[in-house]
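Colleague: Take this sequence and fold it.
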Amino acid sequence: MIILSKYKLVPDEGNGNKRRVKSEGKSICPICLSEALKVIGSRNRRAINSKGENLIIVIRRLKCRSCKKIHHELPDILVPYKRYLSKCIEAILDGQGDRICCENSSIYRTRQWFKGMQAHIKGCLTSTAARMNAKIESGGEPILKAIKAYVGEEPGWLARVVRIVTNTNNWVHTRYAFMA
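Modeller: Okay, the predicted model is just below:
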């Protein structure tokens, strides 16, 4: 999986709710760091916006010519394996879930998902910062505040977190029912 930060969402001629992702940068394989990626197709990805409307986003499927792995190229408005746009999930995590058109059970599940992921995310960000020789003090703070110390507190923090964790090949891909 590859998360894009520079892209355009191009409207589809036949469907007003359908958008195609047009990358404006070069994608790199998060596993072997090769730039030799070949487009092998596309697929529709559904997402729900803050008004509760369904969007269809067409994402490209890429195959790395070096390691032979298949990756999906997601725009940073999406969180892997989540139905809602990242700004909706971010609003829920920031305590503004009443602005989002979704059920209370979805808000609860989103908070529980992040609660289970936040230590892993913080560890990935700490590791990435250490590799870049950056030091950020976050000792003794709540984990969410520490995560925001790495990526900034301004809107879009969740998209930045997801991009860093995913593009360093640290996103948790499979969650089994017995692990939850």
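Colleague: Going by C-alpha atoms from here, please, whenever you check contacts or count neighbours.
Modeller: Will do.
Colleague: who's in contact with the residue nearest to residue 54 when sequence neighbours are not counted?
Modeller: Once flanking residues are discounted, residue 54 sits nearest to residue 48: 4.7 Å by CA to CA, 6 or more residues apart in numbering. Residues in contact with residue 48 (CA atoms under 8 Å, 6 or more residues apart in numbering) are 54-55, 83-85.
Colleague: Could you also give me the structure for this next sequence, so I can compare it with the first?
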Amino acid sequence: MIFLIESNAISYCPICGESLIYRDSCERGMLLEGRERRRFLIRRLKCSKCGKLHRELPDFLAPFKQYATEIISGVLDGIVQPEDEDSVDHPCEKTMSCWHHWLMADQLRIDGYLKSIGYCLLGFSEELLNSGMSLLTELRSSIPEWLETILRFIYNSGGFLVSV
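Modeller: Modelled structure (predicted):
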């Protein structure tokens, strides 16, 4: 079974800000607990100005990751660990380790994006920009959907995270 994912919202290019036009769709797989695999039909949109292609991902899919964001954030938050008896159906220990390295490697980049977006769009003060405060740490401790939130902010504003 393939699930169709589409949005009625008008999408804009994170590179140049022009409107995106539907081009075609492609399949995207996602692993769930119990190694269950779901397939989704994701829309690919093309920028009417710069010609870049963008995939319209729902919040539960992370760019360049096979597992649902809920599972990834569970591992990163220490809720799911390799030695847990009930984590047999979860990602292998190596995958979990890679996710931890991925977050550590991108921590400064994520904080930079969050501060920049907060300053430009939300009116955060320059004092916050220059502080050593980690917005990533604040988000992680305050909302359960922290990973979905930061990925949406970063990728929708034209940013990216480095894969490990």
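Colleague: From residue 80 of structure 1, how far off is the residue nearest to residue 54 of structure 1?
Modeller: 13 Å (CA to CA, to the nearest Å).
Colleague: now residue 156 of structure 1
Modeller: 15 Å.
Colleague: now residue 70 of structure 1
Modeller: With CA to CA as the criterion, residue 70 of structure 1 and residue 80 of structure 1 are 15 Å apart.
Colleague: Of the two, which one has the most company?
Modeller: The neighbour count for residue 70 of structure 1 versus residue 80, taken as other CA atoms under 10 Å, is higher for residue 80 (20 against 17).
Colleague: Nearest residue to whichever residue in structure 2 pairs up with the more buried one in space, ignoring adjacent ones along the chain?
Modeller: Under the alignment by TM-score structural alignment, residue 80 of structure 1 pairs with residue 63 in structure 2. In space, residue 63 of structure 2 comes closest to residue 57 once its chain neighbours are excluded; the distance is 7.8 Å by CA to CA, 6+ apart.
Colleague: one step back: what's the matching residue for the residue nearest to residue 54 of structure 1 over in structure 2?
Modeller: With TM-score structural alignment as the criterion, residue 48 of structure 1 pairs with residue 31.
Colleague: Report the next helix or strand after the helix or strand harbouring residue 145 of structure 1 in sequence order.
Modeller: Element membership of residue 145 of structure 1, judged by DSSP states H and E, is helix 143-151. Next helix or strand after helix 143-151 of structure 1 toward the C-terminus (DSSP H and E): helix 157-167.
Colleague: mean deviation of that following helix from structure 2?
Modeller: With mean CA distance after the TM-score superposition for structure 1, helix 157-167 of structure 1 departs from structure 2 by a mean of 0.4 Å once superposed.
Colleague: longest helix in structure 1, by residue count?
Modeller: In terms of residue count, the longest helix belonging to structure 1 (DSSP state H) is helix 104-131.
Colleague: ok now it, how far from the chain's centre?
Modeller: In this view, helix 104-131 of structure 1 has its centroid 11 Å away from the chain centroid, taken as CA atoms, centre = their mean, to the nearest Å.
Colleague: What are the buried residues along it?
Modeller: Buried residues in helix 104-131 of structure 1, counting neighbours by 16 or more other CA atoms under 10 Å, are found at 107, 110-111, 118, 120-122, 124-126, 128.
Colleague: Ok, stretch 87-97 of structure 1 next?
Modeller: In stretch 87-97 of structure 1, counting by 16+ other CA under 10 Å, buried: 87-93, 97.
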